[in-house]
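Enquirer: sharing a sequence plus its predicted fold:
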Amino acid sequence: MIKRNMVIASAFFCFSWGIAQQYGGMWIPTELNEKEMKDMGMKISAKDIFNTQKPSIKDAVVQFNGGCTAEIISPKGLLLTNHHCGYGQIQAHSTVQNDLLSNGFWAKNMGTELPNPGLTVDFIIDIKEVTGQILEGTESLTEPDLSKKIAANIEIYKNSQKIQPYQSVSVKSMYYGNKYYAYVIETYKDVRLVGAPPQSIGKFGSDTDNWVWPRHTGDFSMFRIYADKNNKPAEYSKDNIPYVPKHYLPVSIKDKNENDFTFVFGFPGRTTEYLPAIAVEKIMTEIDPARIAVRDVALKTLDEKMRTDDATRIKYASKYASVANYWKKWIGEAEGLKKSNAVQKKITYEQSLMAKNPELKTTLDELNKLYKDQAPYALNNAYYSEVLRNAETLMLANIYSNYIASVEAGRMDTKALSALKERLTAFYKDYSAELDAKVTAKLVALYANKTAPQFLPAGFEKYKNESQNMTEMEEISKSSIITGRAEVNGASLSQDIEKAFSNPDKLIKTLKKDPVYQLFMSMKDTYTKNTDPQFTSLQTKIDGLQKKYMAQQMTADKNRKFFPDANSTLRVTYGKIKGSTPKDAVSYDYQTHLAGVMEKYVPGDYEFDVPKKLIDLYSKKDFGNYKDKTGDVPVGFTATNHTTGGNSGSPALDANGNLVGLNFDRQWEGTMSDINYDPRFSRNIMVDTKYILFIIDKFADSKWLIDEMKVVK
């Protein structure tokens, strides 16, 4: 019986990897798996996707604000990305009196488009493999000399490149340091808000529907790139003109069918597809549950206040969405890893590798030992990092502790101080000390209860009682300059940064006596002494072995075509439009429609309200050219493209390179694809271009924007 189960597991493993190779993968656009793409239905060539000699699709795809992806859809630099990617900019233009989050925004002409200081988009001009140059002279080196030599080689390479003032060169490690690639990047800094639906469309379903399917969210917003008179990057100026792209994407409103070929082009953030089984097990059973527990407490506390106070809702809207995003993702990831039997699949794969190369057993035995040794430190790292991120008073205290260290070390120059002041000014604008006192009280109690005694500061057990913490944290907050409720140099930090920083010596002296600062420093000092050195030392050893393990995998497994893990560089993934059957007796279609929006409609609800105009359009069936064969407007669809964070806003393209959708999420049952792609469950979720154009045209009365586009009917 045991042998039979092992055979079945092995057979399933081989089947899964075979399918994953067909549909999965995040490919460097200069190294596309072109034959398989064409076998699956692609009509264009790899050169049409990425070409440095003539315009290609890569010239229409940009990294948006360093995180998301966006694409150009008109000859006048019109940019499409997700609503959640532009959320911070929409929020920045919002007030209680002029709430663009709730009401939406649509420029009536280019003159009314809104500037966004600090917002940038990056084009990838060229990609080259530079492994030889970067690893030159490193053959006999070990850490830390190895990292120093690689860093020096990277600087030598970057300095040798002839680029324009508005360009930069970035060198990225791939395959855990076994290969290196150089990217020439061109950055545009004048990017203006053109249009955004109200969040009742752009964020419809909000947190309840986040990461799940069926989905009915019109998750899109529109911007425009501006350039100088020579079409080159420039700082914001009223004299700038719309950017003329080398290529822009035609927008298709053709009907979609199951098994149609699609590919997604964008900047996926981070995946770890090649970890050993022990690492996956630790993530599934220890690290993800710790992260989830911290964010669960923070989100519930914020939500209670946001639902009853509009000013707080606007202040915390973007932050809440950011925290909730990965909270829910980690829940799905942990469950998906269990459901897809990821650990056993990894063990089976490791056994197959060891059969081909016995030396792999030594590598894997060492990795197993290192991960087990690191486990208690890794767990404390997870709790500590998440508490600091979500208890804003502690996060602020951390910022101020770094400021003090920089001043005392003589490293705080005028530029760094200016950047710090700008950061703090922006932070306090959307901060509630009273609310965060509650969040901090609960998170400190969680930390005290969940952390092993050897990782806690002396006397920290007194914080285990949440109710007592609530009273104490409120009192601490009232007397703290960090929360902005007390003054230094005659000013509150939350109201007058310049005045508060006017006497640095007094500010630092006051900070060191601040009760929030002292609480934070007790945690930081203990973490720095009892956790960080051990965690970091073991991680350095793990990283070195992972590099070796990666190289051994690539050498031993000749039947597998490898792609590098995502690292926020430009990638192509491809698949087919498909529904799914994630659970027994549960089957999902690949397409949702406007009828589903109306089915979910709850008048006045925070997540499921629907604008009256959209209801009227639906009631009248005033769909224009945007209905499909069902007679309804399609809203979203799923496919087997292998995506992750950073792919938000990425164009979903058809076999001919036309835009058919806008990637914005993944199906919850498949979020473990960052670690273990499973073709049964892994689906990316996209807004249909028909719905996007329908909203722009019929709902927003902004047909002037559609007139800019090349619409494929």
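Expert: In hand now; what should we look at?
Enquirer: for the rest of this, base every contact and every neighbour count on C-alpha atoms.
Expert: Noted.
Enquirer: mind listing the strands for the stretch 451-600 of the chain?
Expert: 487-488, 491-492, 571-576, 580-583, 586-588, 591-593 (DSSP state E, counting those that start in this stretch).
Enquirer: tally of neighbours for the closest residue to Asp665 other than its chain neighbours?
Expert: Nearest residue to Asp665 in three dimensions, chain neighbours excluded: Ile685, at 5.0 Å (CA to CA, 6 or more residues apart in numbering). For Ile685, the count of nearby residues is 28 (other CA atoms under 10 Å).
Enquirer: list the contacts for Ile685?
Expert: 213, 636-639, 663-667 (CA atoms under 8 Å, 6 or more residues apart in numbering).
Enquirer: 10 Å - rerun?
Expert: Shown in contact with Ile685 (CA atoms under 10 Å, 6 or more residues apart in numbering): 211-215, 590-591, 636-641, 643, 648, 652, 661-667.
Enquirer: checking it next. Helix, strand or coil?
Expert: State at Ile685, reduced to three classes by DSSP: H, G, I helix; E, B strand; the rest coil: strand.
Enquirer: tell me where the longest helix sits in this protein.
Expert: helix 359-390 (DSSP state H).
Enquirer: other SSEs contacting it?
Expert: Contacts defined by 3 or more CA pairs under 10 Å, 6 or more residues apart in numbering; DSSP states H and E place helix 359-390 against helix 277-282, helix 288-306, helix 310-339, helix 342-356, helix 392-408, helix 433-450, helix 515-530, helix 532-556.
Enquirer: could you check the angle that helix makes with helix 310-339?
Expert: 160 degrees (axes from the mean of the first three to the mean of the last three CA atoms, to 10 degrees).
Enquirer: next, the one to line up against it:
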Amino acid sequence: MPIPNRLALLALTLLSFLPSARADEGMWLPLLLKQLNEADMRQKGLKLMAEDIYSVNKGSLKDAVVQFGGGCTGEIISDQGLLLTNHHCGYSSIQSHSSVEKDYLTNGYWAMSPSEELPNQGLTATFIVRMEDVTKQVLQDVPATGIAEDARERLVQQHSQQVAQAAVQGTHYRAFVRPMFGGNEYYLFVTEVFEDVRLVGAPPSSIGKFGGDTDNWMWPRHTGDFSLFRIYAGPDNKPAPYSPQNKPFKPRHHLPISLSGIKPGDFTLVFGFPGRTNEYLTSWGVDEIYSLSDPAKVKVRDTKLQILDADMKASDKVRIQYAAKYASLANYWKKWQGEMRGLKRLDAVTRKQEQEARFQQWSTQGDAARRAAYAGLLPEMEKNYRAERDVSLARDYVTEAALGIELMLYANSLLPLADAKNTADRTAAVQKARNGVNGFFKNYSKPTDQKVAAALLALYAENTPPTLLPDYVKALQKQYAGKNGWTAYAEQLYSKSKLTTPESATAVLDEVAKGNVTALTNDPAYQLASAIVTNYRANILPPYQIANDNITLLSRTYIAGLRQMQTDKKFYPDANSTLRVAYGQVAGYEPRDGVQYAYYTTLDGIMEKADPTNPDFQVPARLAELYQKKDYGQYAVDGTVPVAFIATNHTTGGNSGSPVINGRGELIGTNFDRNWEGTMSDIMFDPNQVRNITLDVRYMLFVVDKYAGATRLIQEMTLVGKPEAEGKPAKEGKMKKAKERKMKQKA
């Protein structure tokens, strides 16, 4: 159903605020949908059966969903392997093809013919062929108690590898095993990984990143967050390395695209690879994130982002070099801020403590076996979290601050060169380092990194618990004491180090290859990185691992106890980058007293936000022209173009690019964000506030077709539904099902 006229719209908008519009918690394994979720999904509006979503025996929705690269999701939207994902998921690939002369980040890129589709080294698209519960095989001969966590993990990994290898022996498939419920269950995932994935289209950043960091994690949203790629395969339609002779991949299923639109209460299904959640944390774990880890990481990233922002605005070269890095840093910097606000608003620590009190009562009132298994668990959990706090903070400052300096990160990668035990090992390590020189320095600015180093070293030295700070750094503190001490040190460091340019770094590697290892070990950047990392490995990592292993073991037992205590509750495993289904309904929400948000946004809102003086809100001339002329084609709805909508699905990082599918199995949008009020949903879920943000598929089609003129791409998609645009029936795209019906009628 298209967005209705203005009077009807008011009624529907009010409907979106009814108390029944509550978010739907859960990231469910597709394999288990029939027994756990099918009835509830159909009650909410699903017209399909569970087997239409996940099936091994026939093409199903899962066969149109891929893990895009290592951390996003994508969906197949044509029978020629055309892949849709987010602009921010394709950003690093777009950036890799960009230069000052060919600035595809700013101007966008559109392949107007197959020959213009650009290959991307290292980019993969991974399908899930099947999944299977292999808990019995993995835990066979693994003692339930009386074994150290690291020893247990070694056995589990050994068994998991055996199970995975046996599952794909003699095939081109790959496989892995992942733990669920803290290691109480294990599942096998058989995959098909395609290595030839080419860039097909990307809007300019003024569309793909419209709103920028200002709007990131916010609603209402007007971002055209999409990019298009294509999977190529060998002559047998199987994965193959890049070759000009490869052909577009023919999928088992591709998603038809609905032009019928959405309304409040409509069923929505998100299918993707959510990265990581921690829904079963105890109160001590939540408190560590809320009061210790998130504040530290936000502080460091805030400092770094300010420096990068200034240098990127001053230089187009630096802007292109750091575009993807900046976006990656800024994304979770803002997310963590929203997470802290949400946890505070929910009083999450207190709520977890209340749950723990109920658990403790249940565990002590049961039989002897229950008491033995669970009664002493929570006090032991608290003890380990207390022991972990300082080393956890020190760990954050190493990873975020010390190794947030690119020179330190690069020097750290060279540490193995000095540790090589023989000439052969050293030769291999040097060659690997040489291969990485161009890749590192392509997107590196020495002056920018020097500023970052001065600021982040100060934070690292000042905020790391003193007993966990390397002596080398303590000596520098004394040597460079004063207001501009770390700035002065950074100037000396970057003037003396040979690891700051590709030429001098290569010269150092050449010396190491000859056996002159001191050319590296005498370098001041190497010495600083070595001091920090050596101290980390000796004094921070061991106690952290001990406490963390204990917490992992205790958490596994705690989750098992929670499931025993609440037998009437359906539990879902935490996200761990495996294929999941989340489902819900289209709905607005009330972020705070007196404020109501509608469920959708339109092109009108883009023009209302337009500000040529603000880089986050600049509108390309072509888009403004189409708006002025109302030249919307078949994508018009009530005199405008829908841009984004929100629904109650439970999502997290990794769901970026996930298809959002209606009850008939048709694509209605691409998930790209959560609302800021709902970012704490990785830890604690609030059904009244959590909303996933989706790019309306009709805005994507409008940009591809009317803005870019890449109509050839529209023609290979399967468009379904006949919305009315400006009072006239819309032309449909490629309508395979309709054609098949006509053929049958003729026959």
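Expert: Ah, there it is. Since we're looking at a predicted model, the values are computed, not measured.
Enquirer: what's the TM-score here?
Expert: Here the TM-score for the pair of chains, by TM-score structural alignment, normalised by the length of the first structure, is 0.93; 686 aligned residues with a CA RMSD of 2.0 Å.
Enquirer: right, and the strands of the stretch 451-600 of the first structure - which one's nearest Ile253 of the first structure?
Expert: Closest to Ile253 of the first structure of the strands of the stretch 451-600 of the first structure is strand 591-593 (CA to CA; 14.1 Å).
Enquirer: which residue range of the second structure does that closest one align onto?
Expert: The alignment of strand 591-593 of the first structure onto the second structure (TM-score structural alignment) spans residues 600-602.
Enquirer: how distant is the matching stretch from the center of its chain?
Expert: 24 Å (CA atoms, centre = their mean, to the nearest Å).
Enquirer: and stretch 444-456 of the first structure, by the same measure?
Expert: 29 Å.
Enquirer: do the same with stretch 658-669 of the first structure
Expert: 14 Å.
Enquirer: whereabouts in the second structure does it align?
Expert: Alignment of stretch 658-669 of the first structure against the second structure: residues 666-677, by TM-score structural alignment.
Enquirer: then stretch 274-292 of the first structure?
Expert: Using TM-score structural alignment, stretch 274-292 of the first structure lines up with residues 280-298 of the second structure.
Enquirer: may I see the buried residues of the matching stretch?
Expert: Residues 280-290, 292-294, 296-298 are the ones in stretch 280-298 of the second structure that count as buried (16 or more other CA atoms under 10 Å).
Enquirer: stretch 155-163 of the first structure too?
Expert: Judged by neighbour count using 16+ other CA under 10 Å, the buried positions of stretch 155-163 of the first structure are 157-158.
Enquirer: ok, now stretch 492-501 of the second structure?
Expert: Buried residues in stretch 492-501 of the second structure, counted by 16+ other CA under 10 Å: 493-494, 497-501.
Enquirer: still on that earlier bit, in the second structure, what residue corresponds to the residue nearest to Asp665 of the first structure?
Expert: By TM-score structural alignment, Ile685 of the first structure lines up with Ile693.
Enquirer: likewise Thr120 of the first structure?
Expert: Correspondence of Thr120 of the first structure to the second structure, assessed by TM-score structural alignment: Thr124.
Enquirer: and Gln539 of the first structure, by the same measure?
Expert: Aligned partner of Gln539 of the first structure by TM-score structural alignment: Asn548.
Enquirer: need the contact list for Phe204 of the first structure.
Expert: Contacts of Phe204 of the first structure by CA under 10 Å, 6+ apart are 198, 210, 215-219, 597, 600-601, 606-610.
Enquirer: and Met312 of the second structure, how far is that from Lys299 of the second structure?
Expert: 20 Å (CA to CA, to the nearest Å).
Enquirer: more neighbours: the two, which one.
Expert: Taking other CA under 10 Å, Met312 of the second structure and Lys299 do not tie; Met312 has more neighbours (18 against 15).
Enquirer: contact partners for the more buried one?
Expert: Going by CA under 10 Å, 6+ apart, the list of residues near Met312 of the second structure reads 318-323, 326, 448.
Enquirer: what is the nearest of those residues to Leu701 of the second structure?
Expert: Using CA to CA, Ala323 comes nearest to Leu701 of the second structure of the contacts of Met312 of the second structure, at 25.9 Å.
Enquirer: now check the first structure for the residue matching the closest one.
Expert: Checking TM-score structural alignment: Ala323 of the second structure goes with Ala317.
Enquirer: its match touches Ser94, doesn't it?
Expert: No. Look at Ala317 of the first structure against Ser94 with CA atoms under 10 Å: they stay out of range, at 11.1 Å.
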